[in-house]
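Peer 1: Predicted structure and sequence below. I'll ask about it afterward.
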Amino acid sequence: MVSKKLLIIEDDPDTAALLAGMVCRIGWEAADIIQCSTLAEVFRLEQAISLVITDLTLPDSPADETFGKVQFCFPFSPIIVLTGNSEKALTMRTMQQGAQDYLIKGDIDQQVLQKSLLYAVERKQRLNDYRRLFDDNPVPMYIFDQENYRMLAANHAALRQYGYTTQEFLKLTAFDIRPSAEFQILQRSVKDQHGKQGYLDGGRTRHLKKDGTVFYVHIHVDNTRYEGRDVLMVVAYDIDSQVRTEEALAGKVREVEDILESITDAFFTLNRDGVFTYVNSEAVRILRLSKEELLHNSIWELFPAEDANYFFKKYNEAMRSGISTSFEAYYQPLEAWFSVNAYPTQEEGLAVYFLDVTEKRQEQQALYATEQNLRAIINNTSDIIWSMDRDLNIISANEAFWDYLKHMVGTTQGLTKEHFKQTIYEAWEAHLMKALEGKAFKFIWEEDRGTETYYAEVSLNPIFGKDRVSGVSCFSRDITEERKLQQRIARDERNLRALIDNSQDMIWSVDSNLCLVTANEVYKSAIFSITSHYPEEGGSILIPEYSDELTRQWKQHYETALAGTPYTHQETVGSGENARYMQTYLYPITDGEGHVVGVSCNSRDVTVLKKHIDQIEQQNEVLREIAWIQSHKIRNHVATILGLAEILETDASDQTDNQIIIEGVKSAAGSLDQIIREVNELTKKFGKG
């Protein structure tokens, strides 16, 4: 006889020893008592366990997970949990999940323990009896958690049906026994079943066996509770054979209906009396009547002749003649255009395919109007626009294209594909072939027209079909005048550059960020002499080799000009005989709206001019000195002469000869005085000039 084993799971040795002693005194043999301190030890056990006493808080398991793990290991054994006074909520959850009883640490005595063991065994026995009713039921049944879909139980019939062992099945979720296409159906079903009571018919669905076989089941679902959880108990009847048989019987009919339902055309059949014998879904949609309203009723009665007169006329002609007919017509009650193909049948009826082409007609009208507008726009431009297919056929072209082709051919009559091949295609063959390979690009076309060269910018773009390039669209723009202007600008720029570079002045310009825009060779050479490298356009105009003070001064000069004020700056470079005098002009550069965008600078060496001015100033100083001598020293002597003359005149007034001499001296002295005055005046004017 196999002895029963009692398992104590407790990490506190004293508590474990206390419990083991009490169990022995109750009547258990010490050899039948197994003690484990961790779940890892429990998982390694190989013995069959009849009864489990477990603490919830273990070194390798959180308290709220321990019971579930232990129950998984011993699903048919009664389990008693050890808890503290502070763990009442956790204890209640554990009891709801299936624990048979609980013991509070510190309140355990031998009598309480004995009673708990007895009750736990009895409760588990009753539960196992009910469980056998579930396990041995011939109908496949399983239970899963409504919250996480985890499998909680499965009877033997279910295990056989799905091909799993108990341990394997309890590791699954409800999704694992269904194809992925059924997942949303499962989720929707669980949501719908929540809170409902009694068995509910879940209908037909597909399930999945362990070996991957998909089969049909009919399920019934009961919303209940199990081990403290909200669960669904599912009864799954295997109806795969029945479904396969039904599918085989309905296959042929479905094949025909599928064909008729899958076509994009609306379709119906009439017997010889004009009664509907079949209508597909598209016909139902377009005719705006249900299948029930159409089938077994006369087309002549459902659609009055005054509204469908043309349709009925064509249908009757086809029935009488036995010849199919095709037409497009407008049906006023539905406000729609229809394209109709009617074929007589062997039973003297009619099979009718029709399409609602209202949108197509509207699109064609809109497309025609758009095409007309676009053609008017294209034909009003001088640009050449055209497209061709892979066989060099012109698909479309504006008037400018035909004018250009006429110019190339030299005739205005009978333009053909050969004319195109011999002119434009031969000239552009390499480019067109490249576009037909799927590459979009541009090139410049030059053409000698005798007195001048014609330039065009040509854009070629592939036209893509379903699986290859089906053609090329082309756009050619006359850029002759643009090229002439570019050439003239380039020529003027070269002349201006030559003029600037031939100047002895330093000429340069800067932008608003004080970066060099352009400069002549004189400027570049001057900067090279200072920095040992040539300035680069786009680089800072402020030379690092300058002192901080000089850099600050030049930055201030530039900022003055950038503020919109022309500025002139003079400075002396060097000293002594090697001194040079530089004069710099800074002028604001404005854009078309008058905003200052940069500064134009001109710096010239004015040393020679400065020296000439200094020399003239020295000469003026000498002249002023002469004038002073004339006006002061000479006049003194003149004054003396005049004084002597007055004395002679007084002392010898009676002497005739002396009188004559005196008169002459006075006259000469007066003349001399007048000359000195004139010289002095001229000298003053010269000095001022």
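Peer 2: Received the coordinates, thanks.

Peer 1: From now on I want contacts and neighbour counts done on CA atoms only, so please keep to that.
Peer 2: Fine.

Peer 1: Based on its surroundings, how many neighbours for residue 322?
Peer 2: Residue 322: 16 surrounding residues under other CA atoms under 10 Å.

Peer 1: I'd say it and residue 344 touch.
Peer 2: Yes: using CA atoms under 8 Å as the test, residue 322 is close enough to residue 344 to be in contact (5.5 Å).

Peer 1: Would you confirm that residue 82 contacts residue 63?
Peer 2: No: between residue 82 and residue 63 there is no contact under CA under 8 Å: 11.0 Å.

Peer 1: Okay, buried residues for the strand or helix carrying residue 21 please.
Peer 2: Assessed by DSSP states H and E, residue 21 sits inside helix 13-26. Neighbour counts over helix 13-26 (16 or more other CA atoms under 10 Å) mark 16, 19, 20, 22, 23 as buried.

Peer 1: Tell me who's in contact with the last one.
Peer 2: Same thing as residue 23. By CA atoms under 8 Å, 6 or more residues apart in numbering, residue 23 lies in contact with 110, 113, 114.

Peer 1: Can you select the buried ones among those for me in ChimeraX?
Peer 2: Here is the ChimeraX command that selects the buried residues among the contacts of residue 23 (16+ other CA under 10 Å):
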select :113,114
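
Peer 1: and of the contacts of residue 23, the nearest to residue 463?
Peer 2: Ranked by distance to residue 463 (CA to CA), the contacts of residue 23 are led by residue 113 at 90.2 Å.

Peer 1: take a look at this one as well, against the first:
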Amino acid sequence: MLLELILDNLPEAVWVQEILSGKVLMANQAVAKLYQLDSEVIKTDGDFWQNNILNSYGDFVRHKLSQLSQKSSCECVYPSLLPDGSTQWLWHQIQQIHYQGQTLRIHSAHKSLESEEALAQLQKFKEELLHRDDQLRDNAQLLQKHLKSLHQANKLLQQREAYLHSLIHSQSNSLIRINLEGNYTFANQHFYNHFGYHPEDLLKLSLSDMVVAEDAPKCRQVIEVCLMNIGKVVRIILRQEHPITQELIQTEWEFVSICDETGSPVEIQGVGRDVTLRLKQEEEIQRLKQNLQALIDNTDDFIWAVDYQLCYTAFNKSYEDILMRLDNTVPVLGASALKVNNPSVEVDFWQARYQLALEGQSLTYINEIPMADGSSQHLEMRFYPIYNAQQQIIGVSCFGRDITPIKNLQLALEQKAQEVISIFESITDGFFAVDKQWKITYVNKNFELLLQRQRQNLIGKNLWDEFADAISLKFYSEYQRAMSEQVSVQFEEYYPTTNTWFGVSAYPSTEGLTVYFRDISASKAYQQSLLEINERLREIAWIQAHEVRRPLASIIGLVRLLRQEPIESGFFRQLMDSLHQSAQALDEIIHQIVTKAEALEDWNQMGTSSHN
């Protein structure tokens, strides 16, 4: 990867060719540009070398190649025919090496001449190739032109070396060379800037001198590995302190041995990049992962994940515990999540849920799951698809918890609610409840009987929409007062729709309002009859007290007058006395009647109050 990056940044065309097959093993982008060919064609077309070089000036190039032996090089300048029919002069250097049992040629080429004169010379050179005799006669002139081309190629080579030098020193990575003893022989400008060293100081130091003491053995080891594995890239991270800031710098190095023409290692080259920040970030990520794993392992919820083949990729301690209770097994990373021992476990159920999640669905299930010991637990389970960076589903994450206590509490509450409903259904009063928005939440059977309405038509409906005829009555104002002031109210009201008097008690709560009511029409009728009787008794008492007593008072008055007159007859006197006595007795009787009538009225009033 690094070698390809370096090659692609070179201005000249560079490619590697296998001699036996003629196949191009590696080529940079400049090759395609130089020969006006697609880069993929160069790598895949085995005839690239034959079609673009040998067919044009094969004899000349073959002559040069014949001078090559293993581990030697040659160079030449020749014209090349391009696909568009134009011609260009190329400077071409070829080095032949032996690598891992193969004989390879490394080609380096760039344009040599682009003038009109060069094109004319090219045409003449082609004619000389077609006419061997003419070529021999003009050989001296051609040689002179070749020498000129070589001079220009040498100039381009110098320019290339200057470019490479600039490229090396402008790299954002550190580039160094050390000899076989580990002493520095070269470093690029980035190395000096990054580590704070001067060139004259660096060349006095070895690789081991610059790293922390704990990493010094690694330096000696990497030199040994490079020398034992010629051409192999050895990667290592070394730590060193900045000589000025004392900051610890961690550098990832790639070392490789450099050989001479005989294949013997002479130096070791290293390319390094600062990974201090990356390693700190990795440490922080690892710390966060550990904290997250600790958090996951310390939760009572059980968490696990499977891949596309339904094999475990992760699970926490709670999942291990529940699986042991469920199946008497311990989960293993990479093992199938569908492998169970408990025959009561429905494998098809789990497989279907995993499959739906792999299709992109998020699922929640509450099931009663049989345990291995014969008991059962209510489990709430959630399944979610796992997506990678390309938004492709790669597995399923699963979360579950034991809700058996909640389920038992829910059943207990349902039983208690049923008991309360039974009580409400058994009372003789009508009963109903509304929420804060006056929606009817419950009515009992006596509500239906008293108001002649069916509960299935009322539940969830607004009270005042369903009983609009009660808004103008005391029902509306008293219920509103109870709700707004949070006070209990008791009242009586006549409801014309059912021709019924009701006695009502309403009680507010945080949820709304509960109301008890009963039919008091009979009590109201009895009270009315007592009032009518009292009225009649008052009339009788008035008549007795005024109508009867008036003539009686006159008789008594006359008797008093007669008794004041002198009457000599004893019989008359006796008669008067008898008349007076009779009048007194009649007055006493009338007085008793009035007293008893008043007492009866008081008793009726007390009876009416107690009945209510």
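Peer 2: Arrived safely, thanks for sending. Because the structure is predicted, anything quoted here is derived from the model rather than measured.

Peer 1: Is it possible to get CSV of the buried residues of helix 13-26 of structure 1 that adds distance to residue 233 of structure 1?
Peer 2: As requested, those are exported to CSV (distance: CA to CA, whole Å):
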residue, distance to residue 233 of structure 1
16, 39
19, 38
20, 39
22, 40
23, 38
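
Peer 1: Please identify which of those is nearest to residue 447 of structure 1.
Peer 2: Among the buried residues of helix 13-26 of structure 1, and counting by CA to CA, the member closest to residue 447 of structure 1 is residue 16, at 106.9 Å.

Peer 1: Touching, the closest one and residue 8? I think so.
Peer 2: Yes: the pair residue 16 of structure 1 / residue 8 is scored as a contact, 6.9 Å apart, by CA under 8 Å.

Peer 1: tell me, what's touching the two both at once?
Peer 2: Common neighbours of residue 16 of structure 1 and residue 8 (CA under 8 Å, 6+ apart) are residue 35.

Peer 1: what's the burial count for residue 161 of structure 2?
Peer 2: Residues near residue 161 of structure 2, counting by other CA under 10 Å: 12.

Peer 1: Surely it is in a helix?
Peer 2: Yes: Residue 161 of structure 2: assigned to a helix according to DSSP: H, G, I helix; E, B strand; the rest coil.

Peer 1: what's near enough to touch it?
Peer 2: No contacts exist for residue 161 of structure 2 under CA under 8 Å, 6+ apart.

Peer 1: and the gap between it and residue 74 of structure 2?
Peer 2: Counting by CA to CA, to the nearest Å, the gap between residue 161 of structure 2 and residue 74 of structure 2 amounts to 18 Å.

Peer 1: Next: residue 509 of structure 2.
Peer 2: 103 Å.

Peer 1: same thing with residue 422 of structure 2?
Peer 2: 108 Å.

Peer 1: More neighbours: which of those two?
Peer 2: Ranked by neighbour count (other CA under 10 Å), residue 422 of structure 2 and residue 74 place residue 74 first, with 16 against 12.

Peer 1: Chain neighbours aside, what residue packs nearest to the more buried one?
Peer 2: What sits nearest to residue 74 of structure 2 in space, not counting adjacent residues and going by CA to CA, 6 or more residues apart in numbering, is residue 94, at 5.3 Å.

Peer 1: surely that neighbour meets residue 104?
Peer 2: No: using CA under 8 Å, residue 94 of structure 2 is not in contact with residue 104; the gap is 10.1 Å.

Peer 1: still on that earlier bit, quick check, nearest of the contacts of residue 23 of structure 1 to residue 619 of structure 1?
Peer 2: residue 113 (137.9 Å).

Peer 1: Residue 19 of structure 1 versus that closest one, what's the distance?
Peer 2: Residue 113 of structure 1 is 9 Å from residue 19 of structure 1, by CA to CA.
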